[in-house]
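Novice: Okay, structure incoming, though there's no sequence with it:
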């Protein structure tokens, strides 16, 4: 019998350093809501086991409102020497793990806006493909938005 060590992917936290909301008029029923999500990954040079997923979320209805959020999830990945497995955790699992927190944040925020938008319930998202890797300078730029 062989025993395999389980990969340790830990979700440490999610922060929302940027939240911009603009509304020109009240949302009406049956208006198309555009959702654009762009996840990226950042690997700090000083700690090879940690990485951050940065998800820029833009939700809008033409000429009604625009909501832009930056969510930064912090993760730790230990005991992974296989690059293919590490890539899978970073590119698919990590964005999927933090997305329910983003959905919850958006629902809570929009429910507190009263009749401006009503509560927005973002549908589940599926993440696939390679995330764009960003630098430390890019992280600083994201926080300025």
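Specialist: Yes, it's here. Not measured: the values here are computed from a predicted model. Numbers count the residues shown, from 1 in each chain.
Novice: From now on I want contacts and neighbour counts done on CA atoms only, so please keep to that.
Specialist: OK.
Novice: distance of the residue nearest to the spatial centre of the chain from residue 23?
Specialist: By CA atoms, centre = their mean, the mean C-alpha position of the chain lies nearest to residue 55, the distance being 3.3 Å. Computed with CA to CA, to the nearest Å, the distance linking residue 55 and residue 23 is 22 Å.
Novice: likewise residue 115?
Specialist: Distance from residue 115 to residue 23, by CA to CA: 11 Å.
Novice: So for the two, which sits in the more crowded spot?
Specialist: A side-by-side neighbour count of residue 115 and residue 23, using other CA atoms under 10 Å, places residue 23 first with 15 against 12.
Novice: take a look at this one as well, against the first:
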């Protein structure tokens, strides 16, 4: 089955910076991204050849959340999506791994474009979500 990454959209974005908060941020390479990032595949009943990986990223310190993002990555399949595909590794490993670099780039560019130092999200290994058989 041929599958392609089509586009991404920002579903929701909350940004509440404070100069004190952003000055005290440490590099996110040292954190466990599992504490900040969630994702789920979304399949549509009315679109049998498309699906979305919905990422939710919340960057926070102990005191407060200052950046929250819903990032939607759309994929298109050549054939109809069936249950076998939905239960395969592609929606939980491959598709998120393909879309995650776009999320990382968006976050970094957002902070730079907003006049702040970039937040560099660490690389992420999606293979840990592989289903045990």
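Specialist: Structure's in. What do you need? Note that the coordinates shown come from a computational prediction; the quantities given were computed from them, not determined experimentally.
Novice: Next, the residue nearest to the centre of structure 1: secondary structure please.
Specialist: Of the three states, residue 55 of structure 1 takes strand according to DSSP: H, G, I helix; E, B strand; the rest coil.
Novice: Would you mind measuring from it to residue 79 of structure 1?
Specialist: Applying CA to CA to residue 55 of structure 1 and residue 79 of structure 1 gives a distance of 25 Å.
Novice: just residue 36 of structure 1 next, same as before
Specialist: Separation of residue 36 of structure 1 from residue 79 of structure 1 (CA to CA): 33 Å.
Novice: ok, back up a step: surely the residue nearest to the centre of structure 1 touches residue 91?
Specialist: No - shown here, residue 55 of structure 1 and residue 91 do not form a contact pair, counting by CA atoms under 8 Å, at 11.9 Å.
Novice: Measure how buried residue 119 of structure 1 is and give me the count.
Specialist: Around residue 119 of structure 1 sit 16 other residues, with neighbours defined as other CA under 10 Å.
Novice: How about residue 103 of structure 2?
Specialist: Applying the criterion other CA under 10 Å, we find 22 residues in the vicinity of residue 103 of structure 2.
Novice: ok, longest strand in structure 1?
Specialist: Among the elements of type strand in structure 1, defined by DSSP state E, the one spanning the most residues is strand 8-23.
Novice: Give me the neighbour count for residue 125 of structure 1.
Specialist: Residue crowding around residue 125 of structure 1 was assessed by other CA under 10 Å; the count is 12.
Novice: Show me where structure 1 has its strands.
Specialist: Shown for structure 1, the strands assigned by DSSP E span residues 8-23, 34-42, 50-61, 65-78, 132-133.
Novice: Which residue in structure 2 aligns with residue 14 of structure 1?
Specialist: By TM-score structural alignment, residue 14 of structure 1 lines up with residue 8 in structure 2.
Novice: can you give me how far the helix of greatest length in structure 1 is from the chain middle?
Specialist: The helix that spans the most residues within structure 1, counting by DSSP state H, is helix 94-111. For helix 94-111 of structure 1, the distance between its averaged C-alpha position and the chain's averaged C-alpha position is 8 Å (CA atoms, centre = their mean, to the nearest Å).
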